[in-house]
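>>> Provided below for reference: sequence and predicted model.
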Amino acid sequence: MELAHSLLLNEDALAQITEAKRPVFIFEWLRFLDKVLVAANKVDVKEKQKKLVEQLTGLISSAPGPPTRKLLAKNLATLYSIGDTFTVFQTLDKCNDIIKSKDDTPAYLPTKLAAVACVGAFYEKMGRMLGSSFPDTINNLLKALKSAESQGRGEILLSLQKVLSGLGGAAASCHRDIYKNARSLLTDRSMAVRCVVAKCLLELQNEAVFMWTTELENMATLCFKALEGSNYGVRVAVAKLLGTVMATALMPKQAAVMRQNVKRATLEEVLELMATGFLRGGSGFLKSGGEMLKGGGSVSREVRVGVTQAYVVFVTTLGGQWLERNFATFLSHVLDLVSHPRATQTHVEAVYSRRCVSFMLRATLGGLLGEKAQIAAGKEICQAISKQMRAVGKEDGGEISRFRALQRDLLVLHLSDLIRMAFMAATDHSNQLRMAGLQALEDIIKKFASVPEPEFPGHVILEQYQANVGAALRPAFSPDTPSDITAKACQVCSTWIGSGVVSDLNDLRRVHNLLVSSLDKVQAGKGSSSQLYSESATTMEKLAVLKAWAEVYVVAMKIKKEAESKPAKPVRSGDDDEDEEDLGADVLPPDSLIMLVQPELPSLSRLWLAMLRDYALLTLPAEFSSQLPPDGGAFYTPETIDTARLHYRSSWAPVLHAVALWLSSTGFGAGEEKEDATSAPSKAPALPQGAPSTTKTVEESVKDRMHLMLGVSIEFLCFPRPEEPIEHVMSCLQALCTLLESPCAKTHIAEDQLLAVELLNVLHRLLLTRDPPAVQLQVTAVVQETIRAAQDHLQRQKTSKGKEEEGEKDSQPSQGEGGDTGELVPGKSLVFAAMELLVFILVRHLPQLNTRVRESPSHAPLRPQRLPEESARLVANTVSILAELPSLCSPAGSMTILPTVLFLITGVLRETAVKTSDKSVPVPVSAALQGIKTIITSPLARVESIQTQWTSLVRSSLASVLEYSQPDESRPDMDEVSMLTAITLFLLSASNELVGVTVLQKGCMDRFRNGLNSSDPGVQARCYQLLLSVFQHSSRALSTPYIHALAPLMVEKLKAVERSRPGTAAELQAVQEGIRVLENLVGMGEEQNRVQLLALLVPTLISYLLDENAISSAPQVSKGLHDFALQNLMRIGPLYPAAFKIVIGAAPELKTRLESAIRANQASSKAKAAARQAQPTVQAAPTIKLKTSFF
């Protein structure tokens, strides 16, 4: 291809290559020519122009393809514009002759198209230089247009656009002809032709005044018709044409106005024309009127979207200043569009119209107006909204208003009709109708179970329909009922029992008995039921029964757990007990549901385990099919294995959760196994091969069950199918969490570390595919239980090894992950797997923690902001787990992960320490502070072998916190209190040797100084509290520098209160906290320095006292400060009598002021006591209350 890089076509090289490669060679030459012609010397071009023109014109007849044709036309036009134009008319005539040719064969078509492209390029490049030859050329093109096929029409129109662009107003004599020929093609069947026609007419309207004056309505109608059945490209092109024409009609170009006496269209006329397209589409008046009489005539979406885009082009062309001046008119017009009956004939059309109007406003207001104009436009929109709201009548009934206040759907008003409809359908003879009725009943229970009863507080609205629900369910459990209906009825039963609606024990027992009767069928075993229906239907029914029982058991255990976690109620008097009976007579005891389920648990647990074994076998890959039991499983036969898989897939998750709860509550059922084996052997179903027999030991049974539960869970979580509901994922994670709460499961998973690592890797993969915060929270719960299991196991190991090697100090440090080298092996290390998962969660919710993101050139630093509630809980849980990871490592191993852990925890502190309106501490901040404390106070601080690294890590972490807490304009919402708390934690938890370095000490003092000087009284109060804990530190070497540096500033701030007394309760609290710090400093001082310290405190307190005449008129806060100061003075005096007398005696004015305040206080106390004695005694209420009203 290098041979093609020459100014002239290398004909020798072209002749040598094969026929197939010649077009490529020519195309490469034209590409090179396109680049070199512009930069070439004009003299060189003129020398070779004749030969070059011959070669290029020769290529016209070589049937070039579209890209070659485009380059050929461009190069020819460029050549003539750079070089001599002597032969341009000959070339133009040659092109015209080719266009006039009568040859319509497909082989000649590329030649014609190339000639058309060259003509367009000539006029676009040279324009009026071609003289008066354009009428013949244009007429020639228009004649060819009439007989051309779609590709030819498109190329001719594109050429005409270029001709118009090059000639400008000089081609005015041909404008009408071009318009007449082009407008009919706006509705061409080819979408590409429609696009090119729109572009051609867009170019034409720049000079053709008639298009936006006399032909304006016709243009609008043509554009509306062109949008019928259009694609995206046509809509964009036609919308640009329509919007530009309308904008030009409203505000004509100055040159056109000067040239002709142009009548300008009004804004109302233009908007009315465009509204016609939006509401009626491209049909004429008679057609649309007839369709309206018939009741149809909806506008197609393509037309409505196209007109919407035209509105945007219209406003964009007119500009932001026009929109700012005419926004009220435009907004009123847009709202009229969306409220017109033609735009809202159906709900779908109404929604579509609203979205179109929203797009108009968003695209124009957001892109054209400045900030002030947007605010003004926002006010206009608010006024329009309020006007519409006032127009809505207030004729809603009281009942509707009441339920609207409860933010519930208005269907609640028709709840009795819904229940009746579901009841009638569920008890019908048609099986399909029964299924639909039961499904409707289940939906009603789910939607309305929590809706309160307005007339009876403390009750729900569904309580009155308990009898209806029971009656609707009972027929579904008859022996001759199809299995699918019984299965659905079991599902409704579990939903009803678990909803919490049933308040009467007898009603609960009736529904429970239905499930008990269905359980008898399951216990009868495989093959024993009457074969009215297929084996697959029987499997579905039995699995539905077990699933329903599992859901009921899960709800029962949840209620029991909540009841146990509530504090015990205090003993009440007899009257209170009577009131309690009146209020809660219909409330079920919390253990009533579990008491109903308990008798069935022995058989249910066996059935659930058998079902899980079946499910585990059925989920095996196809290559293990030979290992499946030949007789089938507990609830399926080999013939129905394919359909059984679907039934198991929809039922296994609640059963897994229920089995996990049962195993956890019974110690893996070890004690019940023998009882169950001897109690009712005849009722147990036929178990498949591999089921645990009674000959197994307890340890083997526990191990098998553990492997079964973990195997099912991990297999599902490895790759949950997209169609699996999120409830299955949650049930699986909850089952794992419940399982790991059991000591047996903790021991098992801790002893098999590779299993724990695999579990964490699977959970990490799950997080990559599942976004809901609830799933992520449950994942962190499973991780936390796994880490706790490993911690307990490591502690047991250390205890046993400590007993064996008592007295040997060197035996302990190597225990834990990392050993002596500190290496954590990926794939084998539990800590490494946990770190991967936890870092993923943190970076997902706080991307700023990722150093690669922060260091990238395109990264814009984000301000810390408050996380959503679920994200905040998730980050807090993650930080809590992170802080526990070093305890799983050996000292060397902990040094491997601690830099990362401390970096993440301090990073979370930096990104989440944000001020809140309610002054509360965000949950992630509390977790980060607790994590810092956990790490600093860990036993690692006492291991000698890592002291150097430990010291460096603690100091660098404190330095990071100091850096993050530095005042910064880019972080105005930073919570200083959280940062000061973190600094205080370092000072109180670490030794002075670690944090007593001069640089760190100075930084800490600066942050406390900033806190004391803060304008926020809440920050000041908290800073005083934290300083008090630092001052009271047991190590004087740590606290003394802070006392010397910060106490003078505190005294100065407290003395200044006399001049500017507190005006709010927060300011008063800050002063009170400061005084408490000073009091503690007095108590901490030595006896010989007591007088000097009191000389600072006592005058400050006395300065807070008010004059006895000013107390009555003083604000409440100022009175509070006076009372606080007086109480403290009266307490300090007896504590340090000698020193107090010396201080008071040195300044008589202090003594006088204090005595005056004491006298005023005593007088006030006497007056209050006299007032209390003067009050008449009120007769006590009768002890016997009338319980019944007779009126």
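Structure received. Numbering: from 1, shown residues only.

>>> please count neighbours and contacts with C-alpha atoms only from this point.
OK.

>>> got the buried residues for the helix or strand hosting Y352?
Y352 is part of helix 347-368 when elements are defined by DSSP states H and E. For helix 347-368, a neighbour-count test (16 or more other C-alpha atoms under 10 Å) marks 349-350, 352-354, 356-357, 359-361, 363-365, 368 as buried.

>>> name the nearest of the residues you listed relative to T697.
Distance to T697, by C-alpha to C-alpha, is smallest for Y352 among those, at 68.5 Å.

>>> what's the separation between that closest one and D582?
55 Å (C-alpha to C-alpha, to the nearest Å).

>>> and what of A391?
For A391 relative to D582 (C-alpha to C-alpha), the value is 47 Å.

>>> so I1111 sits against K1119, correct?
Yes. Here I1111 lies in contact with K1119, judged by C-alpha atoms under 8 Å, at a distance of 6.8 Å.

>>> find residues that contact each of the two.
Overlap between the contact sets of I1111 and K1119, as judged by C-alpha atoms under 8 Å, 6 or more residues apart in numbering, is nil.

>>> before we move on, the earlier item: right, and the helix or strand after the helix holding Y352?
That would be, after helix 347-368 and using DSSP H and E, helix 371-391.

>>> want to compare, so here's the second one:
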Amino acid sequence: MQVGAAVRPAFARDTASHVTAAACDLCSAWLGCGVARDIDDLRRVHQLLVSSLDKLNKKGNTTLIYNESMATLEKLSILKAWAEVYIVAMVSNDSAPGSYVRQLDTKPFNNKAELAKWRNKVLQNNNQIDNATQEEDDEEYGDFESKGESLLKLVEPELESLGDNWLAALKDHALLSLPPEFASQLPHGGGAFYSAETAEASRAHYVRAWPSLLYAAALRYNANFRDIPSTNSDDNQNTDNTVDNRSNKTENGNFEFFEPVDERFHLLFGICMEALCAQRDMSDNDTVSVLLALVTLLDAPENRARLLKDSPLKQEGKVGVIGVPKGLGVNGDTLLVKSLTAMSELTSLTSPQGALSLLPTILYLATEVLKESKGEPVVSEAGILLLQHCAECKRAALLPDTKERHAQLLQSALAKLVESVKTEAAEQRMEAITGARGMAAVLGRAAPAPALHYPCINHFRQCLDTRDNDAFAACCGVLRGVWGGGGGGGGSSAVSWWARALGARVVARAAAARRPADASHVRAALAALAALDDLLAAAPNAPRVQLLRMLVPIVISYLRESGELVRAAPHERTLHDFALNWLMRVGPKYPQEFKTMMQQSPELRSKLEGAVKASQSARAGRTPPRPVFESRPARPTIQLKTDFSDFR
């Protein structure tokens, strides 16, 4: 492919700026699409981009034909082309934290596996492991390896100057994006790539280029900042921006870049937040680039520590993440999961007091994500995990004072959840089961507070009263977390509140399944029995015996006579098998109580014994019979032509 020969004239010194800009776009698209198979073609097109870098170091118009605004277009197009090539090179080299996003169109990301991984991290302290399969993601994106020379190796020699130019262009963009009332803050002499006279005409060129520049600059910053002296040393703390917090001075014809390291981070993070929070439309691709830049910055522990140094910055994350447009579909869900996972780690990077200052923001973020999820599985699960992570924040529990304030924050989160499920406005109301799951996540750690427990109980009561069998089953699954988790910080007293308020409803639904109408009815019965099983294990001895006396007759009523079982529908047979297995498990677990009940009720004992005998007979009938060998040998399958019967 003669791409190099076709575009080479566009890079001549006297070529119009807009033509060179278009040629840069073409070169970056060709290098990034992965079609290059010949290393010489790759080098030739790359060399054309290298030749364009000379124009960056010259102030003003390089062709003396078009206006200064065209010079801005040309230089930004050069920087944008290099940024896109660098992004693809980092993704193909698996060096970009968000590289999976570039593969989503051809190889969707496994959100369930990512959530399972996060869930295991949250639950690992309880020695609980989620068995969801986590798929490895080892395939390369594109084919940029050719004869041992990668695209990244071609780009690396230019990265030092490109990184500073990207940051300078982003600083221009940030200044030009200020509202009109802040026009006085614009530099009188213009910016790095525009003059004061062409500021208005240059805005459109920056709008076109900044998303790619932002992502590339974030990747470069993460790869490079460890080599820059840090100001975090206790020996050298000053209130002013001293040389200890500055990178090497960079000069060219456009600017002198002499910025503190933290200010570089603030510039990149601030542009991300402004873009996500601003009330203006962005394309899906631009939104993805911004989120990838944010994920890249937060991927490094050093950057998360920088974020925690500045309290106002901690408050910006919540609106930025919530502001992600849902129009991105599954890709948007993937980016949201990754962003929330990164934010959940922030509390582990600071002191107990620092964690406490972060928790209001993250709790607000979690509850807002749950409200906006509208019950969508991936998004709601991510919000639940973030909420649970906040509820189980170990760092906040290290000191008595922070532990008490942590409990107060959890009670505030419970109040917010109760308000969200009760609001009259349907568009603002949190989906019922999602709200119940959020309450259960917080109740597992919240201190006993009847004023909040009872509104939560009322919400669960409404969920259990539904005629939708699957919704009832889902609510029972959530209820198990409350009963099995000890009812929250209230311990056995809180379990008692919940059992007295909701136990009768669950028992009644289980009892109503003696003659199930369909498979969903059976699912509701099984979910009810599973929840009551957990309550049975959590109950003290006396209430346990009472509950057992209610459950055993209900479960025995699920059993079918042998003749009736033959004609039973599949869902009835499922219920019968479950009941028999449950009784065989519970009987040995509570032998004395079980024996007493069987002695006191001959009818129950007779029905159970009949079901056990029928099950044993059925298993025996399925055993293959042993072969019976006849005394006479079988007739040979091969007939001999010679008759040996008269042989002596």
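Arrived safely. Note that the structure is a prediction, hence the values are computed from the model and not measured.

>>> got a TM-score for the two of them?
Once superposed, chain against chain, the TM-score is 0.64 (TM-score structural alignment, normalised by the length of the second structure); 543 aligned residues with a C-alpha RMSD of 5.9 Å.

>>> in the second structure, what residues pair with the helix holding Y352 of the first structure?
Using TM-score structural alignment, helix 347-368 of the first structure lines up with nothing in the second structure.

>>> just how off-centre is stretch 343-359 of the second structure within its chain?
19 Å (C-alpha atoms, centre = their mean, to the nearest Å).

>>> and it, what's buried?
Buried residues in stretch 343-359 of the second structure (16+ other C-alpha under 10 Å): 343-347, 350, 352-359.

>>> go on, stretch 455-472 of the second structure?
Result for stretch 455-472 of the second structure [16+ other C-alpha under 10 Å]: buried residues P455, C456, I457, H459, F460, R461, C463, L464, N469, D470, A471, F472.

>>> and the end-to-end length of it?
End-to-end distance (C-alpha to C-alpha), stretch 455-472 of the second structure: 19 Å.

>>> please, which helix or strand holds whatever residue of the first structure lines up with H459 of the second structure?
Matched across to the first structure, H459 of the second structure falls on R1007, judged by TM-score structural alignment. Using DSSP H and E, R1007 of the first structure maps to helix 998-1012.

>>> for the buried residues of stretch 455-472 of the second structure, which one is nearest P400 of the second structure?
C456 (26.9 Å).

>>> gap between that closest one and A413 of the second structure?
12 Å.

>>> swap in S493 of the second structure?
From S493 of the second structure across to A413 of the second structure, the span is 21 Å (C-alpha to C-alpha).

>>> those two - which one has more neighbours?
A count of neighbours by other C-alpha atoms under 10 Å puts A413 above the other of S493 of the second structure and A413, at 23 against 14.

>>> can you verify the more buried one is assigned to a helix?
Yes. A413 of the second structure: assigned to a helix according to DSSP: H, G, I helix; E, B strand; the rest coil.

>>> shouldn't it be in contact with L363?
Yes. Between A413 of the second structure and L363 there is a contact under C-alpha under 8 Å: 6.7 Å.

>>> now do the contacts for A756 of the first structure.
Per C-alpha under 8 Å, 6+ apart, neighbours of A756 of the first structure: I749, A750, T786, L830.

>>> the first one: which element?
In other words, I749 of the first structure. Going by DSSP H and E, I749 of the first structure is part of helix 743-751.

>>> okay, buried residues for that helix please.
C744, A745, K746, H748, I749, A750.

>>> ok, now which ones touch the fourth one?
When the contact criterion is C-alpha under 8 Å, 6+ apart, the partners of H748 of the first structure are K703, M706.

>>> helix or strand for the residue nearest the centre of the second structure, which one?
Nearest to the mean C-alpha position of the second structure, by C-alpha atoms, centre = their mean, lies V337 at 1.8 Å. According to DSSP H and E, V337 of the second structure maps onto helix 329-344.
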